[in-house]
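Chemist: Here you go, sequence then predicted model.
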Amino acid sequence: MTADQLGHGKADLRTRLRAARNGLAPAERSRADEAIFHRLRALSIFQAAPRIFCYCSFGSEVSTRQVLEAVLQARKSLILPRVAGARTLTWHEVQSVHELLPSRFGIMEPSSVCASVEPRGFSDDLALVPGLAFDRAGFRLGYGGGYYDAFLTEFSGISLGLCRHAQLVDDLFELSAREDHDRPVDMVLTEIELIRV
């Protein structure tokens, strides 16, 4: 998408990108998400990572349902977030999708029986990161809560943004949608390409 198509500023950009993402036909979303999943599973960093930090997709986000199942089937540690306060996520190891419960926002989160995990300390961990958009420098436009900027600051492993190609932009800075506290991911994966930052 170009700057003329998107407008400028984070608030305007979030509104436009959310509408564009929601406007994708379900079949088109499903095809893209299936391709992203297969490309992800084939990556050596995914295969080698002992712990996968992931998210439970919500609404029109890139679906992680198959990812969660694949991580558990591969007997890797599946680590999922729970909102603990402003700009704060706590991370918990999940043994089964049956340990997930809906939060007050309707997003599935680990229940209280799941052990907490620190996101720092292991360079071969992999974190899969959601966003409304990513750019080619790895910067993301999130939902405005700052949760993942705080997480990426302390995460020790490799971070990978999941993004349909339709939500990939050239440069968020040019769209007035990047700030000093924003943290890029190491890579961005779409159904078409893998971008290494």
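Modeler: Looks like it came in fine.

Chemist: For the rest of this, base every contact and every neighbour count on C-alpha atoms.
Modeler: OK.

Chemist: what comes up buried for the longest strand along the chain?
Modeler: Counting by DSSP state E, the longest strand found in the chain is strand 77-85. Residues 77-83 are the ones in strand 77-85 that count as buried (16 or more other C-alpha atoms under 10 Å).

Chemist: and what of stretch 26-37?
Modeler: Of all the residues in stretch 26-37, those buried under the rule 16+ other C-alpha under 10 Å are 29, 32-37.

Chemist: One more: stretch 131-144?
Modeler: Applying a neighbour-count criterion of 16+ other C-alpha under 10 Å, one finds 131-143 buried in stretch 131-144.

Chemist: Now do the end-to-end distance for that stretch.
Modeler: For stretch 131-144, the first-to-last residue distance is 10 Å (C-alpha to C-alpha, to the nearest Å).

Chemist: what's in contact with it?
Modeler: Outside of stretch 131-144, the residues within contact range by C-alpha atoms under 8 Å, 6 or more residues apart in numbering are 10, 14, 17-18, 61, 130, 148, 161-163, 167-172, 177-178, 182-188, 195, 197.

Chemist: who's in contact with the host helix or strand of residue 127?
Modeler: Under the criterion of DSSP states H and E, residue 127 resides in strand 126-129. With contact meaning C-alpha under 8 Å, 6+ apart, strand 126-129 is reached by 45-46, 49, 51-55, 148, 157-162, 185.

Chemist: Comparison target, given below:
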Amino acid sequence: MDTVYQKTTLRRTMRRRREKLDRRDTRSRMILERITGLSEYQAATVIHTYLTMGSEVDTSPLLADALERGKRVVVPIVQAHTNNMTHSWLTSLNLEEREVGLLGTPQPRVLMNAPDGVWNLVFVPLLAFDRWGYRLGYGKGFYDQFLRRFPCTAVGLAFAMQEVPTVPHEAHDVRLDWVVTEEETIVTRSAHDAMVRRS
């Protein structure tokens, strides 16, 4: 079966399943508790994370925790015509200081350009993931391009029900290093293999 068709079909299925999931707020807070226990998060001075859209894992608790700890926060700004993202500092949790950007993604109302690659840790949204580190995104390729341009520890944020045995993938798909769910913190096979090669 064609990989593009497989991805499209799985995308529809997983979006519906995620939208029906109960207690997403509670589950998102449980995910935050796992993130704050990571030494890599504790050590990071700048994090890059998405602003939540729809039924995604809510990053509001993460944003609040990061700013409270004195970390700097960078958020992506979608450039629809190029399939690239630029980046803005986020300094406030006030929802009135945000607006809907291209493709419906939230962004700060006033953009403050952040230098490329300044972050230590990237948190990535997804529709599905597997234990090899492959993720199913929304089909535009923004994060694959972004992670290729700026290699960094990439952490997928997901609910446990978003795990699948195998995500259909292609050669250009970039794998995650970790996935954090409300049930566990997963070091993906991709990250594990890299650690083995370095040892």
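Modeler: Yep, that arrived. Computed from a predicted model, the values in this text were never measured in an experiment.

Chemist: Now which of the contacts of stretch 131-144 of the first structure would you call buried?
Modeler: By neighbour count, with 16+ other C-alpha under 10 Å, the contacts of stretch 131-144 of the first structure hold 10, 14, 17-18, 61, 130, 148, 161-163, 167-169, 171-172, 177-178, 182-188, 195 as buried.

Chemist: Pull the distance from the very next helix or strand once past the longest strand of the first structure to the chain's centre.
Modeler: Note on strand 77-85 of the first structure: by DSSP H and E, the next helix or strand toward the C-terminus is strand 88-94. Remark: strand 88-94 of the first structure is offset 14 Å from the chain centroid, using C-alpha atoms, centre = their mean, to the nearest Å.

Chemist: Comparing strand 88-94 of the first structure with the second structure, how large is the average distance?
Modeler: Strand 88-94 of the first structure differs from its equivalent in the second structure by a mean of 0.9 Å after superposition (mean C-alpha distance after the TM-score superposition for the first structure).

Chemist: The following helix or strand past that strand vs the second structure, average distance?
Modeler: Reading on from strand 88-94 of the first structure to the C-terminus, the next helix or strand found by DSSP H and E is strand 100-102. Comparison of strand 100-102 of the first structure with the second structure after fitting gives an average deviation of 2.3 Å (mean C-alpha distance after the TM-score superposition for the first structure).

Chemist: Over which residues of the second structure does strand 100-102 of the first structure lie when aligned?
Modeler: Counting by TM-score structural alignment, strand 100-102 of the first structure falls onto residues 98-100 of the second structure.

Chemist: Give me the residues contacting the matching stretch.
Modeler: 106-110.

Chemist: picking that back up, most neighbours out of the contacts of strand 126-129 of the first structure, which is it?
Modeler: Neighbour tally across these (other C-alpha atoms under 10 Å): the maximum, 29 neighbours, falls on residue 162.

Chemist: mind listing what that one touches?
Modeler: Residues near residue 162 of the first structure by C-alpha under 8 Å, 6+ apart: 36, 62, 128-131, 188-190.

Chemist: Give the equivalent position in the second structure for it.
Modeler: Per TM-score structural alignment, residue 162 of the first structure is aligned with residue 157.

Chemist: can you check residue 145 of the first structure too?
Modeler: Mapped onto the second structure by TM-score structural alignment, residue 145 of the first structure lines up with residue 140.

Chemist: Neighbours of that match, how many?
Modeler: Residues contacting residue 140 of the second structure under the criterion other C-alpha under 10 Å number 11.

Chemist: which non-adjacent residue is nearest it?
Modeler: Spatial nearest neighbour of residue 140 of the second structure, chain neighbours left out: residue 83 (6.7 Å); criterion: C-alpha to C-alpha, 6 or more residues apart in numbering.

Chemist: ok, now how distant is that neighbour from residue 194 of the second structure?
Modeler: Applying C-alpha to C-alpha to residue 83 of the second structure and residue 194 of the second structure gives a distance of 28 Å.

Chemist: Also residue 113 of the second structure?
Modeler: 32 Å.

Chemist: Tell me which of the buried ones among the contacts of stretch 131-144 of the first structure fall in helices.
Modeler: Those of these mapping onto helices are 10, 14, 17-18, 148, per DSSP state H.

Chemist: Of the residues you listed, which is the nearest to residue 71 of the first structure?
Modeler: Closest approach between these and residue 71 of the first structure, by C-alpha to C-alpha: residue 148, at 21.0 Å.

Chemist: Which strand or helix spans the aligned partner of residue 32 of the second structure in the first structure?
Modeler: Using TM-score structural alignment, the equivalent of residue 32 of the second structure in the first structure is residue 37. Residue 37 of the first structure belongs to helix 26-42 when assigned by DSSP H and E.

Chemist: Following the chain past that helix, name the next helix or strand.
Modeler: Using DSSP H and E, the helix or strand that follows helix 26-42 of the first structure towards the C-terminus is helix 44-48.
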